[in-house]
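J.: this one's sequence-less:
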């Protein structure tokens, strides 16, 4: 398989899933600031000009975080990263869709791509403030849903790396996580695969929450 990704983006969640499944794949970096996603070679693979994209063994391409996560979790690794019961499966999908559509698409997007949402430079502070409000409200909702759970759907599943990438963004942007999400974030950072992926994507683990919580 060929995986088109940008380090530190939403594709990090898919990167973690691929590694947790011990998949063999080629990683191709798409430099978003340089406009690689609009270049003809990439548009031929993904006409949406978004990341991530996954070219499967049969040559077909999957786009969209939730679709890729769902296909990988159900179809690869004997389905071990997808919940086996309907209720858990539904909760996993519910969380992934909410993360991508609301926390990412409406919240963090206002922080990372403020000019897209602001008609004039004078509106940018309001746009960013609204983004932070959306994120904090969304985190509060997900925090309640995680009450009494180590992971989103009970056992570790594909939903957890998707939740992780916005928790990771929260740390990068100085947004505090409520207690259950903070515990989930630390739990994810303790997973060897997550640590390896972050190193591969160029991050210093000593600067992340899990290292700060350890005694010297």
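T.: Noted; the coordinates are in hand. Model, not experiment: these values are computed from the prediction.
J.: Please count neighbours and contacts with C-alpha atoms only from this point.
T.: Fine.
J.: List the contacts of stretch 41-59.
T.: Contact with stretch 41-59 is made by 1-6, 10-11, 14, 30, 36-38, 61-65, 68, as judged by C-alpha atoms under 8 Å, 6 or more residues apart in numbering.
J.: Please compute how far it lies from its chain's middle.
T.: Centre-to-centre, stretch 41-59 and its host chain are 18 Å apart (C-alpha atoms, centre = their mean, to the nearest Å).
J.: From one end of it to the other, what's the distance?
T.: Stretch 41-59 has an end-to-end distance of 15 Å (C-alpha to C-alpha, to the nearest Å).
J.: Only the buried subset of the contacts of stretch 41-59, as a PyMOL command please.
T.: Remark: buried members of the contacts of stretch 41-59, expressed as a PyMOL selection using 16 or more other C-alpha atoms under 10 Å:
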select buried, resi 1+2+3+4+5+6+10+11+14+30+37+38+61+62+63+64+65+68
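J.: quick one: which of the contacts of stretch 41-59 sit in strands?
T.: By the criterion of DSSP state E, membership of the contacts of stretch 41-59 in strands covers 2, 3, 4, 5, 61, 62, 63.
J.: next, the one to line up against it:
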């Protein structure tokens, strides 16, 4: 398979799942600031101009973080990254939709891609402030869901690497993580696959989590 990714982005969550599954794949870096996502070669495999993209062994492309994560979990049943219990599986889908659609798409997007929400530069600070406020509110919701659990549905699943990438962003921006999310983030940082992915993507593990209170 071929995996099109950008280090430190939402594709990091999928990268972690691939490594957790010990899947063999070729990685291709998409330079978003350089406009790689709009080039004809990339548009041919993903006309949405988004990342990540997973080109599967049959040559078909799969896009959208939740869809790729779900497909990987379903096609590797022995890894048990999707529980057999329908309630737990539904909660995984619910969590991924909330993380990608709201925390990422409505919260962090306002911080990272402010001009896409308003062209008026005078409003940019307010847009970013609202994005941060939304992220913190949503973190509070997930923190409650994590109470008494090591991972989102109890055992490690495809949803946890997806949660990890927004926790990672919060760490980089010095946005405080509530206690349960912080414990989850540190637990994820201790996983071998996560450590390997972060090294491959160019991050110094010793600097991560330092801006978060114990």
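T.: Structure's in. What do you need? Computed from a predicted model, the values in this text were never measured in an experiment.
J.: Work out the TM-score between the chains.
T.: Once superposed, chain against chain, the TM-score is 0.97 (TM-score structural alignment, normalised by the length of structure 2); 214 aligned residues with a C-alpha RMSD of 1.6 Å.
J.: Now distance to residue 128 of structure 1 too, for the ones in strands among the contacts of stretch 41-59 of structure 1, in JSON lines please.
T.: Listed next are those as JSON lines, based on distance: C-alpha to C-alpha, whole Å:
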{"residue": "2", "distance to residue 128 of structure 1": "35"}
{"residue": "3", "distance to residue 128 of structure 1": "31"}
{"residue": "4", "distance to residue 128 of structure 1": "29"}
{"residue": "5", "distance to residue 128 of structure 1": "26"}
{"residue": "61", "distance to residue 128 of structure 1": "34"}
{"residue": "62", "distance to residue 128 of structure 1": "31"}
{"residue": "63", "distance to residue 128 of structure 1": "27"}
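J.: Superpose on structure 1 and give me the mean offset of the top helix by length along structure 2.
T.: The longest helix of structure 2 (DSSP state H) is helix 124-145. Superposed on structure 1, helix 124-145 of structure 2 shows a mean distance to its aligned partners of 0.4 Å (mean C-alpha distance after the TM-score superposition for structure 1).
J.: picking that back up, nearest to residue 79 of structure 1, of the ones in strands among the contacts of stretch 41-59 of structure 1?
T.: residue 62 (17.8 Å; C-alpha to C-alpha).
J.: Contact partners for residue 24 of structure 1?
T.: residue 1.
J.: aligned partner of it in structure 2?
T.: The alignment partner of residue 24 of structure 1 in structure 2, by TM-score structural alignment, is residue 24.
J.: and its match, what element?
T.: Using DSSP states H and E, residue 24 of structure 2 falls within no helix or strand.
J.: What ranges does structure 2 have for its strands?
T.: 2-5, 26-29, 53-55, 61-63.
J.: Which residues does stretch 110-122 of structure 2 contact?
T.: 124, 127, 128, 129, 130, 131, 132.
J.: Could you rerun that using 6 Å?
T.: 128, 131 (C-alpha atoms under 6 Å, 6 or more residues apart in numbering).
J.: in structure 1, what residues pair with it?
T.: Alignment of stretch 110-122 of structure 2 against structure 1: residues 110-122, by TM-score structural alignment.
J.: Which residue ranges of structure 1 form helices?
T.: Ranges of helices within structure 1 are 11-20, 40-45, 65-75, 86-98, 109-112, 114-117, 124-145, 159-172, 179-189, 192-200, 209-212, based on DSSP H.
J.: Distance to residue 52 of structure 1 added to these, as a markdown table?
T.: Below are the helices of structure 1 laid out as a markdown table (distance: least, C-alpha to C-alpha, whole Å):
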| stretch | distance to residue 52 of structure 1 |
| --- | --- |
| helix 11-20 | 5 |
| helix 40-45 | 11 |
| helix 65-75 | 7 |
| helix 86-98 | 15 |
| helix 109-112 | 16 |
| helix 114-117 | 20 |
| helix 124-145 | 22 |
| helix 159-172 | 12 |
| helix 179-189 | 21 |
| helix 192-200 | 15 |
| helix 209-212 | 26 |
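J.: Please identify the residue in structure 1 that aligns with residue 176 of structure 2.
T.: Looks like residue 176 of structure 2 aligns to residue 176 there (TM-score structural alignment).
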